[in-house]
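Trainee: Structure for the following, please:
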Amino acid sequence: MNTNLTSGNLVIVRDSFAEKLLDLAKRALTADHVIPYLGPGLLGLNRAEPPVPHTPEAVAAALNTRAPAPAVIRTNMWSVAQFIEQRRHRRTLQAWMTDIFAASVAPTVLHAWLARLPLSLIVDSWYDGAMRTAFTQTGRADVVEIQGITRANESGDIWTKTYDLSGRELKADPAAKTVLYTPHGAISPAANFLVADSDYVEVLTEIDIQTPIPGVVKQRRANRGFFFVGCRFDDQMLRTYARQIMKRSEGPHCAVMDSKTLTRNEARFLAASGITVIDMPLTEAAARLVESATAAGASRAQHGARL
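Mentor: Below you'll find the model as predicted:
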């Protein structure tokens, strides 16, 4: 059976159907009709072990080596970070997160491919900065990054900061071909991290009315769908952010995921959000996207076409 429609109306496509949908997603990406939404699972692509943690549980474990948290919260990144902030101060949590993500993360082939596309918007939901590095390596000057920031260090009514690829903070949102939106912050260029429960208190209070979402993100998502890759939604925080970032977007939406590993809450979220699951290993999906792009690029060059 190539396609499954679950009792919760979750659509899962496999085998040849999955290949066809992935090819359609590739075309939509190259035409700027779909927004990539990147998760930390990408860091394990063609690597034995990523140089930085690539799951919230791995971040929690790294923090626990520095300050052991109570057993009841030990595997929850957000709660462990809150425990450290309360007992060791925010500066300590900031320093430890900076140390945990200090290693340079080389972009994967998928990051490099996406960096060359004329995309209006990319969402990167992890702290590693590999997508930013991929843009820098292309030499592009038409990209800005908007990062979510903790309000713990701010006195004004501010939710994000904007940077160019040199690391310079921009006081106004300039016109840019591509906006890289990192809603939870990132290690570069200023070590902005939303990680403790307290970081999200005001954000989650306001996010339903979209206040923390940058205006340019709201504008550019309106007539597009989302393509989720390297993502999991097995925590309420991750589901809430994805739901609010997708809000009022046109669709369609799809996600490369292993359907056998989905939790009940993930399946419900995907079904409710209208996200079709492309049931395919991430390495296979990435290779198909990049190889297809190479062939398409050769064809366009022969015919004088452009993306």
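Trainee: Please make it C-alpha for all contacts and neighbour counts, starting now.
Mentor: Noted.
Trainee: now the helices for the stretch 201-307 of the chain?
Mentor: 215-221, 236-246, 264-272, 282-303 (DSSP state H, counting those that start in this stretch).
Trainee: Could you save those as JSON lines and add columns showing mean neighbour count and distance to residue 22?
Mentor: Shown next, in JSON lines, are the helices of the stretch 201-307 of the chain (neighbours: other Cα atoms under 10 Å; distance: least, Cα to Cα, whole Å):
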{"stretch": "helix 215-221", "mean neighbour count": "16", "distance to residue 22": "20"}
{"stretch": "helix 236-246", "mean neighbour count": "17", "distance to residue 22": "20"}
{"stretch": "helix 264-272", "mean neighbour count": "17", "distance to residue 22": "17"}
{"stretch": "helix 282-303", "mean neighbour count": "14", "distance to residue 22": "7"}
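Trainee: Ok, which of these comes nearest residue 179?
Mentor: Evaluated with Cα to Cα, those place helix 215-221 nearest to residue 179, the distance being 8.0 Å.
Trainee: what comes into contact with that closest one?
Mentor: 35, 120, 121, 181, 246, 248, 249, 250 (Cα atoms under 8 Å, 6 or more residues apart in numbering).
Trainee: Pull out the buried members of those.
Mentor: Buried residues within those, counting neighbours by 16 or more other Cα atoms under 10 Å: 35, 120, 121, 181, 246, 249.
Trainee: Now show me the structure for the sequence below, then we'll compare the two:
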Amino acid sequence: MDNIIQKLESGTLVPFIGMGVFENTKAKDGSTIPYDSDSMILALNNGRAMSDRLMYEYSRAAMSLEQRKGREFIVQMTNHIYASKEYDLPFTYEFLKAIKPKYMIDTNVDDSACKIYEDVDHFMITGTSRISAEYDRFIIYKFDAGSKEYKLIEKEELNDSLPILFKPMGCMIPEMNFIISDADFVDWLTEAMGGYALPPFLKEYKKEKSYMFLGTDFSRDTFRMVAHEITLGLKEGLMVTKKDELTKKENKFVNMHNLEVINEDCDTFLKSL
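Mentor: The predicted structure is shown next:
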């Protein structure tokens, strides 16, 4: 795919960011930031491994912790993982900050993606789950670069006059709101399949886009299903991964979504651009 930077700026190519972009990131205290499912489980459980069944995927482990210790515990613990540490922006976010993509999807729940747009007005959409008031599984904010504040807006106010940051799994700001446990993902995906996970404007705006998947791991069903729902109607794309060999399900996803696989570390690939 040619002219990647120009396509990111115009919005025809959409970055889709996963946890793997944190692999080379260290906090100022020397500790690591979660960069895959296993490290996320260890962070949620105070550094302790869990049973093999729960170690399969962090959403399963988070569900077990939520059942034992309550919803508030898992929300506060998720926030603590990021809020308690100082760390530099991973290179992927630094690269994108210089470009400020017209539209971006970030499945991480910290505020790194928000820092890409911290000096420009923008819209931010965060996913939400397990609410009974309505079917919509999103909240929309408008960021004012002057006041540095996010303000809640109605879904009808969303448009492409400003950059759009979509954080489907929630964010630690402006409110702690996370899709982290199995129950969260089941609820979000159920409503996503019914068309309630994206604002009406975004459903049309996202059609015929190309996607650049960075730091994503689609070897487990959950995030593969999330990516499929968010990118319905895609044109083509790139998946940057340092894996030598993809699983059968990952290959099926790649072929179904017309993706070109780039066998490189994300940082190496972006630096080459």
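Trainee: Overlay them and tell me the TM-score.
Mentor: Once the chains are laid over each other, their TM-score by TM-score structural alignment, normalised by the length of the second structure reads 0.85; 263 aligned residues with a Cα RMSD of 2.5 Å.
Trainee: Of all the helices of the stretch 201-307 of the first structure, which one is nearest residue 65 of the first structure?
Mentor: Counting by Cα to Cα, and looking across all of the helices of the stretch 201-307 of the first structure, nearest comes helix 236-246 at 23.5 Å.
Trainee: Quick check: residue 97 of the second structure vs residue 11 of the second structure, distance?
Mentor: 14 Å (Cα to Cα, to the nearest Å).
Trainee: what's the answer for residue 50 of the second structure, then?
Mentor: Residue 50 of the second structure is 41 Å from residue 11 of the second structure, by Cα to Cα.
Trainee: Mind reading off the mean deviation between the helix or strand harbouring residue 6 of the second structure and the first structure?
Mentor: Assigned by DSSP states H and E, residue 6 of the second structure belongs to helix 4-10. Mean deviation of helix 4-10 of the second structure from its aligned counterpart in the first structure after superposition (mean Cα distance after the TM-score superposition for the first structure): 2.9 Å.
Trainee: can you list contacts of that helix?
Mentor: Outside helix 4-10 of the second structure, the residues that reach it (Cα under 8 Å, 6+ apart) are 13, 14, 15, 99, 100, 101, 102, 103, 273.
Trainee: Need the counterpart of the second one in the first structure.
Mentor: When the structures are aligned by TM-score structural alignment, the residue of the first structure matched to residue 14 of the second structure is residue 35.
Trainee: Would you agree its match falls within a strand?
Mentor: Yes - judged by DSSP: H, G, I helix; E, B strand; the rest coil, residue 35 of the first structure forms part of a strand.
Trainee: And for the closest residue to it other than its chain neighbours, the neighbour number?
Mentor: Counting by Cα to Cα, 6 or more residues apart in numbering, residue 35 of the first structure lies nearest to residue 226, which is 4.7 Å off, once chain neighbours are set aside. By other Cα atoms under 10 Å, 26 other residues sit near residue 226 of the first structure.
Trainee: what residues are up against residue 226 of the first structure?
Mentor: Here residue 226 of the first structure is in contact with 34, 35, 36, 37, 246, 251, 252, 253, 254 (Cα under 8 Å, 6+ apart).
Trainee: Ok, residue 102 of the second structure next?
Mentor: 8, 9, 10, 11, 14, 160, 162, 163, 164.
Trainee: Show me the strands in the first structure, by range?
Mentor: 3-5, 11-13, 34-38, 121-124, 143-148, 160-164, 169-170, 178-182, 185-186, 192-193, 225-229, 253-257, 275-279 (DSSP state E).
Trainee: For those, give me a markdown table that also has distance to residue 86 of the first structure.
Mentor: Shown next, in a markdown table, are the strands of the first structure (distance: least, Cα to Cα, whole Å):
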| stretch | distance to residue 86 of the first structure |
| --- | --- |
| strand 3-5 | 46 |
| strand 11-13 | 43 |
| strand 34-38 | 31 |
| strand 121-124 | 28 |
| strand 143-148 | 21 |
| strand 160-164 | 23 |
| strand 169-170 | 29 |
| strand 178-182 | 25 |
| strand 185-186 | 20 |
| strand 192-193 | 16 |
| strand 225-229 | 34 |
| strand 253-257 | 36 |
| strand 275-279 | 38 |
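Trainee: circling back: do you know which of the helices of the stretch 201-307 of the first structure lies nearest residue 143 of the first structure?
Mentor: helix 215-221 (13.0 Å).
Trainee: Trace the closest one over to the second structure and give me the residue numbers.
Mentor: So helix 215-221 of the first structure sits over residues 200-206 in the second structure, by TM-score structural alignment.
Trainee: from the chain's centre, how far out does that stretch sit?
Mentor: 18 Å (Cα atoms, centre = their mean, to the nearest Å).
Trainee: try stretch 70-85 of the first structure
Mentor: On Cα atoms, centre = their mean, the centre of stretch 70-85 of the first structure falls 22 Å from that of its chain.
Trainee: and if you look at stretch 24-43 of the first structure?
Mentor: Worked out by Cα atoms, centre = their mean, stretch 24-43 of the first structure lies 10 Å from the chain centre.
Trainee: End to end on that stretch, go ahead and measure it.
Mentor: Per Cα to Cα, stretch 24-43 of the first structure runs 24 Å from first to last residue.
Trainee: what does residue 132 of the first structure align to in the second structure?
Mentor: That one, residue 132 of the first structure, aligns with residue 114 by TM-score structural alignment.
Trainee: Pull the contacting residues for the residue lying closest to its match once chain neighbours are set aside.
Mentor: Excluding its sequence neighbours, the residue lying closest to residue 114 of the second structure (Cα to Cα, 6+ apart) is residue 165, at 7.8 Å. Residue 165 of the second structure makes contact with 103, 104, 105, 106, 113, 114, 122, 123, 124, 125 under the criterion Cα under 8 Å, 6+ apart.
Trainee: Good, we can wrap up now.
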